[in-house]
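**Q** Structure, please.
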Amino acid sequence: MADIVGPETRSRMMSAIRGRDTRPELFLRKNLHKRGFRYRLQARDLPGRPDLVFPRYKAVLFAHGCFWHMHDCRLFKWPRTRREFWRSKLEANRSRDERNLAALAHASWRIGVVWECSLKGPARRDPEEIIDQCAEWLYSDRDSLEVAGYNCQK
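**A** Purely as a prediction, here's the structure:
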């Protein structure tokens, strides 16, 4: 099936997608700040530039988009055009994520990931439940947290 927009339009649309200050990230920032958590944003000195860094808790939190990070859920679908380009790009994203998470774990950081599907789509969770899970994890001594939508494979 052909793309419904031309290549120039598709290129403009894709280039407008942000790498920071996304809706999921802003949701986490606003609600965790309301609960009294203080954090740094996009720490350049850490592998993967985590979206939120909580130095007091030695924890980082990523707000991952399901498409860009190849999450196994309904929100991820392989593009129908330029398949080889997208396959190599998305697989490179996934291997970079793995390297960055390993480097953070090696440096004794606790790592949390909140997937986009937990906040939107048919499998979304209650927003308060997501913030409760994040807050509980930050106060705990658990090494990792992963919040995905209901019925997600991961």
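**Q** all contacts plus neighbour counts: C-alpha atoms, from now on.
**A** Noted.
**Q** which residues are contacting the helix or strand hosting Leu32?
**A** Using DSSP states H and E, Leu32 sits within helix 23-34. By CA atoms under 8 Å, 6 or more residues apart in numbering, the residues outside helix 23-34 that reach it are 38, 51-52, 62-63, 116, 119, 131, 135.
**Q** Among the residues you listed, which one lies nearest to Glu84?
**A** Glu116 (24.5 Å; CA to CA).
**Q** residues near the closest one, how many?
**A** When neighbours are counted by other CA atoms under 10 Å, Glu116 registers 23.
**Q** I figured it hits His64, correct?
**A** Yes. Counting by CA atoms under 8 Å, Glu116 does reach His64; the two are 6.0 Å apart.
**Q** now the contacts of helix 23-34 as TSV including distance to Ser15 and secondary structure?
**A** As requested, those are exported to TSV (distance: CA to CA, whole Å; DSSP: H, G, I helix; E, B strand; the rest coil):
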residue	distance to Ser15	secondary structure
Arg38	31	coil
Asp51	20	coil
Leu52	23	strand
Phe62	21	strand
Ala63	19	strand
Glu116	19	helix
Leu119	23	coil
Ile131	30	helix
Ala135	33	helix
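**Q** Another for comparison:
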Amino acid sequence: MDTLTPQERSERMSRVKGRNTKPELVVRRLVTALGHRYRLHYGKVPGKPDLAFPGRRKAIFVHGCFWHRHPDPTCPLARLPKSRLDFWLPKLEANRERDLAKRAQLEALGWSVIEIWECELTRAPEQLTERIMDFLGPSQSAMKHLPPDRDEAPAAGP
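**A** Predicted coordinates:
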């Protein structure tokens, strides 16, 4: 049973943001700290990824576990509400189906996509950093500072 009146619930729900959420800001800071540049809410591809890397054809979506139905059964943030399941279940399932369709469209265009879940930011931040590094590869700034490969070093003169 909801403890708020319908008007209070409506007021609260109207404050839910779709962009620049706290999880998204955390991921953006992390990606920037890793030396990568990106486009925000890139509208030139399906789904407007939260972070897009057009030159690499890579996209990151940062999902709230509740709103996007995190499929991990151990996620504490993905619980269904106790009331109005007839409203919430179709709504949240439609969100998830839309996410999967966007991903499929991007992949059909040759893009690689990862989803970062809100709970990953607190449950396993080190693993998340590794996952992002593996997905994006080295940054352009990191590439400039790598020593030359020994096989490609110029031969010494006489």
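**Q** If any of the contacts of helix 23-34 of structure 1 are buried, give me the ChimeraX selection for them.
**A** Per 16 or more other CA atoms under 10 Å, the buried members of the contacts of helix 23-34 of structure 1 correspond to this ChimeraX selection:
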select :38,51,52,62,63,116,119,131,135
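**Q** Which residue is the nearest non-sequential neighbour of the spatially most central residue of structure 1?
**A** For structure 1, His64 is the residue whose C-alpha lies nearest the centre (CA atoms, centre = their mean; 1.1 Å). Residue nearest to His64 of structure 1 in three dimensions, not counting chain neighbours: Trp115, with 5.0 Å by CA to CA, 6 or more residues apart in numbering.
**Q** what's the burial count for the aligned residue in structure 2 for the one you found?
**A** Under the alignment (TM-score structural alignment), Trp115 of structure 1 pairs with Trp117 in structure 2. Using other CA under 10 Å, Trp117 of structure 2 is surrounded by 23 other residues.
**Q** separation between Trp117 of structure 2 and Arg96 of structure 2?
**A** Distance of Trp117 of structure 2 to Arg96 of structure 2, computed by CA to CA, to the nearest Å: 13 Å.
**Q** Arg12 of structure 2 now?
**A** Taking CA to CA, one finds Arg12 of structure 2 at 22 Å from Arg96 of structure 2.
**Q** More neighbours: those two, which one.
**A** Arg96 (17 against 11).
**Q** Let me know whether that one touches Pro71 as I believe.
**A** No. Between Arg96 of structure 2 and Pro71 there is no contact under CA under 8 Å: 9.6 Å.
**Q** circling back to that earlier point, of the contacts of helix 23-34 of structure 1, which is the nearest to Glu8 of structure 1?
**A** Among these, Glu116 lies closest to Glu8 of structure 1 (CA to CA), at 27.0 Å.
**Q** Disregarding residues adjacent in the polypeptide, which is nearest to that closest one?
**A** With sequence-adjacent residues excluded and distances taken as CA to CA, 6+ apart, Glu116 of structure 1 is closest to Gly65, at 5.0 Å.
**Q** neighbours around that neighbour, how many?
**A** Neighbour number of Gly65 of structure 1 under other CA under 10 Å is 19.
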